[in-house]
Every structure is written in C-alpha cells, then in structure tokens.
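In: my questions concern the predicted model and sequence given below.
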Amino acid sequence: MQVNLIREIHTKEKEPINVVKYNSTGNYLLCAGNDRIIRLLNSKSGAYIREYMAHSYEIMDLDIVADSTRFASCGGDRFVHVWDVSTGKVIRKFGSHLARVNTVRYNEDSSILASGSFDSKVRLWDCRSNSSGPVQVLNEAKDSVSTIDIIEDKIIAGSTDGNLRTYDIRNGKIFTDSFTHPITSIWTSKSGAFALVSVLHTSNHLLDLETGDILKSYSGKQNTNYRLRSCLDCMERFVISGSEDGKILLWDMEAGEQLSSIPTPNKSIVSDIVSHPSSDHFAATTTHGDVLVYQYDKT
C-alpha cells in the first residue's frame, strides 16, 4: 500500500499538538495543543487562515458543528469554550468540571455538547439553552474519561479505567464493555454498529457495539505512555494509527493485516489522526508541533 506525505505544516512554537479535525467538507483543518492556540488551516494548501486564543492551559480536544460555523474546545483550564468561526469570539463558556477536560463531542444536530474530564465525569450541555450548567452528569466512570462519541441517542464514553460505556439515553440503559488496558480513543462507524477502540497497549480493537464482541484486533503499534488516537478511513476499509516509535501504521480493517508502516519526519510521535470525510487523505499531528497530511493508494 502506497502512502505519501503530501504536506507538512509547522508551528514555530514546536509544542505538541494534541488534536486535529477536518470540517464536514474536508476543505479546512482545525488543530490545537500545548501552546494554547487553535489554528484554522486550509487543508489543500496548508495556509494559515486564523488563530483563536482564550484557553490558559493546554488544549486537549476540539469538535466542529456540521455547518462549520462553530466549534468547541477544551483543556487543562477545566473549561469548554464554544467559538464563532467567523468572528473568532467565544460565544459560550461551560465550566463545572473539577479537573482537565480531555474530550468534547457534539451530537448530530449540535444541540447537545458532551465533555469528558479527568474528574471521571461526563457532562452534557444544552447548546440551545442560555443556562451555563450541565443538563445531565454521567458519573459511572472510575477514572479519567478520555474519549467520547455520540451516535443518535447513544453516548459512548471511554475511560482510563478500561471500560467503554454506552449510554442509551432514550431507554435509560448503560452497557459496559471491559478492556484490560486504559482506553485512549474511540472512532465509531458511520452506521453506529461498531467502533474502533484504541487502548494503551500494542493493539487496537474493532468492537461490535450491539454484542460486545471484538471483531478484529490490529497489533503492531507501540503505546505505553501517550494518548494516541486512531481512525478509520472515509470508506471504512483501513485502520490508521500512530505509534510511539514515530510511525504511522495502516491495517486492512476486515483482514487485520498490516498494510503499511510509515516513519514520520524526525520520528516524532503521532498524537492524533483523522481521516478526510470524503477522500483518500488523512491528517496527523505530532509531539513536535507539526500537522502532516498524507494521501494513500492501495495498489
């Protein structure tokens, strides 16, 4: 499988970048990290468009609404900020977490924003209300909540306690899938039937969300210290993940076979990976403060 680095975007601060997101069209990238700056980039040219600054500590996660007019950010200052993209202003600020906020995610119509924290809580915020307090707090996790996804009426939360909890909000039920290692990220399939679960170990796992069965495992990465995220490509054919030995790995999703292992520039650790929503590209961020854009072609 041929994978080519087609663009390197450098930050002068060289601080670790913790998160990168494509907008819904794939024309823009949003990234942020330890330097507390959120950067909007043109994904095709790599040109800087705008910077957003309000956080006083490192930024851990971002999420963008479907029409790309707003985005949410969170981090070490315990706050969740909601931004207006065009004006660059913070239009909402949510604050009742007691520790670093690790992850944020909108639901499909952007009416609800979920945040997960080192305080082991998931808080749900009503984006249509003027209230600054959460509408619900999910407190089942026994350790830091590292990752969240929302699929229709289900909230999926991964924790460093090794459990993936699926909250069926409509029916008031909780389903728990246990792993033997801390969970670092989840990437849910478009159908909501399965999820790619990344753990602090040498493998990632494809989980059937209905039965709790592990459908396939993907081994070969090194991951003992950092939160490394992984993803599926836009067609859900490949698994893409970073590794602490400075490589990006790709596997065939169905077969589990490793297809490619690509060293990053300077062998820097890849902290986040996200696939383009509609093309054969993906973007990665590194602990050296770089955004890398790749194109793949299975020959």
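Out: Perfect, thanks for sending it. Numbers count the residues shown, from 1 in each chain.

In: from here on, contacts and neighbour counts on C-alpha atoms
Out: Fine.

In: distance of Val3 relative to Asp126?
Out: 41 Å (C-alpha to C-alpha, to the nearest Å).

In: and what of Leu30?
Out: Distance, Leu30 to Asp126, by C-alpha to C-alpha: 23 Å.

In: what about the two, which has more around it?
Out: Leu30 (21 against 17; other C-alpha atoms under 10 Å).

In: what secondary structure does the residue lying closest to Arg39 once chain neighbours are set aside sit in?
Out: With C-alpha to C-alpha, 6 or more residues apart in numbering as the criterion, Arg39 has its nearest non-adjacent residue at 4.7 Å, and that residue is Glu51. With DSSP: H, G, I helix; E, B strand; the rest coil as the basis, Glu51 sits in strand.

In: measure Glu51 to Gly192 for me?
Out: From Glu51 to Gly192 the distance is 33 Å (C-alpha to C-alpha).

In: and the comparison structure, right after this:
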Amino acid sequence: MSYNSYQNHQQGGRVHKQPYNQRESSSNFQQNFDHQLASQDKKQAFRRTVDHGNNMARWFIEKSIGVNTRHQQHIGAVRPESSYLIDLLPSLAYSSSFNLNRRNNKNNLGALDLETKLVHLSSNKVKHSINTVKWTPEGRRLLVASHSGEFTLWNGMTFNFETIMQAHESPILTMQYSNNDEWLLSGDQNGTVKYWQPNFNNVNNITAHSNGLRDIAFSPNDSKFLTCGDDSMLKIWNFSNGQEERTLTGHNWEVKSADWHPDLGLVVSGSKDNLVKLWDPRASQCIATLHGFKHTVNTTRFQPCGTKRLLASVSRDRSCRIFDLTAMKDMLVIRDSETDLSCCAWHPLHASMLTTAAFNGSMNHYLLNSSILDSNDAKKGNSSFQTASIDNVHHIPYAHEKAIHALEYHPMGHLLCSAGSDKTARFWSRARPNDPMAWKDAVYTDDKIGAWYYALNNNVNAVMEESSG
C-alpha cells in the first residue's frame, strides 16, 4: 500500500485512514454549501426592492444639460414596453407644481404615480396593533410605532428589519417630525410627549394632556407645536422650553386630529362631536366651524403642495370632504358606501392626489381634478351651487385584513406605507411600464402561486371585481 494512498498513524494500537475522513468531510461540506446556495437563491427570488436612486440621478443629469426642463414628460413615453423602464422618472418630474410649462398639464400626470402594487409586508415577531408610521426625513427608513410603545425601524428600500426599541410605557398614538427634520415628537395614551433626536436619543418629556394624545403638528418655523387629545382640548406649546402657551377650547368631545397650515397662521381640528374647526393660533379663537359631517371626524389634513388652499377631512359617516379655504365652502364630497373612513393622506408632490383608507381595510386613490364642473353651473352663484363629487381612480378592497390607522407617503412620492389593526405595515409602489397587472396586483387575482398570497389576508381569496368600464 503506497504512502500517497494512506497515512497510517499508530495511536493506541488503532490505525486511522485519513483520506476516507477527508472524502466524507468534503462531501458534507459540499452538501452544506449547495444547501446554502439554494436557500440564498430562494430568498433572492422572493425579495422585492424599490430603487429610487437611478431615475432621480438620471433626471437631474437631463435637467443639467437642458433636456426636459420646460416640458412635462408625456404619458405615452413610459408605457409601451418594458425597455422604457429607463424613461420612468421620479414623482417630482410629473408634478404639475414643478414644471414651468403649465399648458402641458392638461393631462394629469399624477396617474403615473398611483401606488397600486404591493411591494412588501413587514411585521414584528411579537405583533401589536400599529397606530402611526413616519418616514425618516431622508426617506431611508420607515419608523413604526406600535400599541406596545415600541419604535421599529424598517429599511426603506429592501424593507429589512433594522432595530426595535422601547420608546413609551403606553401605546403610541401619534408621531411628527419637525419641518427642519431635526426633531421627532411622539405622543402616547397617557398624554405624554417625548422629544427625540434623529438618533433616537430622548432629551425631554412633558405631560401635555390628562388623557390620550391623538395628534401633533409643528408650526411653520418649528418654534411651537400643537397637541390635541381625548380631554377635548388643543394646546400650543413652546418647543424650546416645553411650556404651554395657549389652550384652544371649543370642542365638546375628544379631539381626534389636528394640523397646522404650512404657510398660513391657521390651525384645524376634527373631533368626535362631528365638527371641524379652524383656529387662529395667535388669538386662541375659533374663526370658523364646519358642520358638514354627521359622525366622528377622524383625520383633518391641509394640502402640503400646490396652492395649499385645500383641506381634506374624513369621518365615520363614510365621507371625505375637500374644503376650499379661499371660498370657505366644500369643494368636493367623496362618499364611500361600504364603510367608515379612518384616515387620509395627501401626495407630497401631486397637489390633486388624495388617498383614503377605511375600517374594513380598503384603500382608495383619488385625483381631485378629474371632475370638472359645468361652466353654466359655476355662473349660477352660491345659492344654486351643488357640491361636486368624484369616483376613485383606483380601489384596493383588501389592502389590509382589518382597519387601517395610518397612511404615509415617502418624501419622494414613489412609495406609500399603510398600517393598522392587523399588526402589519405594508409598502405600495407604482407599476412598471408594460405591466399587464398594473392596476391589479397578483394578490388580488385567482393566479396566486403559493400560500404566501393567501396568508397576506388571513387566507381570504381577495379577488377584485372586474370593472364594467
């Protein structure tokens, strides 16, 4: 027997055959290596990412060399086939408020940015209901606040879990970043407000309300902030020293929502007493009361872009009202015949795009300028003026299994996050060119491959109805 075939080692009278052990360990290693490769391939196959860097960089390069500087992108230029993916520009390129040639805005390019596709579902191992979510100012992460008082950070591109921390001792009901992106305020069920730095270092705590704190809003210059709560009061605080400056009283029940106008000295609040009130924050006076709703007002939000003269409010009477601040009357009334509405969100770049969510887990996208009033009706005056109404441009019936409590658009406008009572946060994106299912995600068809699709909605075969039009 040759020395190269075996190496005999005398140990206690036993002879060990080394090459056989080497072949066995090599075989085991190869099996483990193949198993790891197979598992990695499997994970990569189901991982869906959203890359918003390339198209943004390409658009800025085109603008710097004088391409597409005065004309809007045409709708047909991005739809014919998949190779036109390179021409899919960021949301800012399609916003009517950014383009210089307004005459090209006869086509509402907000239709290109409707978030119709489910990208990812994120949930903690220990699941709790989610009341509010916020994108970090730079848009790299999503901050989720749960009913357990925990902050959870999710990656904004690959949607991986990053970290979790115990922020409050009671359920977190609201969060708000300052306009200069340097501070985060959070409010909980005990009425406590906490100051957070961008690295989530807690620097101050104040007891703002005697009961649950429902909403927080910063003033335009961030020197003050507004809180509202279940004690039926709104309070204005000095941000620097945390001292209360004014108390706005006038609601007769819990105040569910409040917002501070980004430009005007105007505050809005919505309450369980069915009223929406407009306030002057400097005089602590109610300057107008809107009586259109017949049930609890859940969310009130000022328009963040465009003319910034519209106010959206949703209520449990299954309606959403768009109030015109210049005319001081309702411009649109959007009615949902299925269930009560829970929250709404304006698109950060498209002034006419509004998204509403309901207690049955459904979502609707609206383009407010898709309905044009007849010129003869407009000339009749206020006495015979009928408030307009519009239909949704896209409807997702089973966006969540249960009620949706939070809607939050990405600062760049290409992603939408929703979260609610089913203890999950879901990411939605716009469809890609030549996508045959652009308006109907695979989750909502009978072509579900694998149990993952059914598990999204508690094993319900959530199939969208075919539209008649």
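Out: It's in. Quick caveat, the model's predicted, so the values are computed rather than measured.

In: just give the TM-score of the two.
Out: Laid over one another, the chains give 0.79 as their TM-score (TM-score structural alignment, normalised by the length of the first structure), with 253 aligned residues with a C-alpha RMSD of 1.9 Å.

In: now do the same for Ile279 of the second structure: its match in the first structure.
Out: If you look again at residue 279 of the second structure, you'll see it is Trp, not Ile. Under the alignment (TM-score structural alignment), Trp279 of the second structure maps onto Trp125 of the first structure.

In: oh, that last question was meant for Phe323 of the second structure, not what I typed.
Out: Under TM-score structural alignment, Phe323 of the second structure pairs with Tyr167 in the first structure.

In: residues touching its match, list them.
Out: Neighbouring residues of Tyr167 of the first structure by C-alpha atoms under 8 Å, 6 or more residues apart in numbering: 154-156, 173-175.

In: can you tell me the closest non-neighbouring residue to it?
Out: Here the residue nearest Tyr167 of the first structure, using C-alpha to C-alpha, 6+ apart, is Ile174, at 4.6 Å.

In: Tyr106 of the first structure too?
Out: Nearest to Tyr106 of the first structure is Leu113, by C-alpha to C-alpha, 6+ apart, at 4.5 Å.

In: again with Lys93 of the first structure
Out: His81 (4.7 Å).

In: I'd guessed the one you found sits against Arg70; true?
Out: No: contact criterion C-alpha atoms under 8 Å: His81 of the first structure and Arg70 do not qualify, at 10.3 Å.

In: distance of Gln176 of the second structure from Gly53 of the second structure?
Out: 26 Å.

In: same check, this time on Ile404 of the second structure
Out: Distance, Ile404 of the second structure to Gly53 of the second structure, by C-alpha to C-alpha: 29 Å.

In: who's more crowded, these two?
Out: Ile404 (32 against 9).

In: show me what contacts the more buried one?
Out: So Ile404 of the second structure contacts 342-343, 357-362, 418-421 (C-alpha under 8 Å, 6+ apart).

In: can you pull out the helices in the stretch 351-469 of the second structure?
Out: For the stretch 351-469 of the second structure, the helices defined by DSSP state H, counting those that start in this stretch cover 375-378, 452-456.

In: give the contact list for the aligned residue in the second structure for Asp149 of the first structure.
Out: Applying TM-score structural alignment, one finds that Asp149 of the first structure aligns to Arg301 in the second structure. Counting by C-alpha under 8 Å, 6+ apart, Arg301 of the second structure touches 258-259, 268, 311-313, 344-346.

In: which of those residues are also in contact in the first structure?
Out: Retained in the first structure by both residues aligned by TM-score structural alignment, their matches' C-alpha atoms under 8 Å are the following of these: 259, 311-313, 344-346.

In: and of those, the nearest to Val297 of the second structure?
Out: Val297 of the second structure lies nearest to Ser313 out of those, by C-alpha to C-alpha, at 7.1 Å.

In: quick one: residues contacting the closest residue to the closest one other than its chain neighbours.
Out: Nearest residue to Ser313 of the second structure, sequence neighbours excluded (C-alpha to C-alpha, 6+ apart): Thr300, at 4.3 Å. Counting by C-alpha under 8 Å, 6+ apart, Thr300 of the second structure makes contact with 257-259, 268-270, 311-314, 344.

In: of these, which is the most crowded?
Out: Val314 (30 neighbours).
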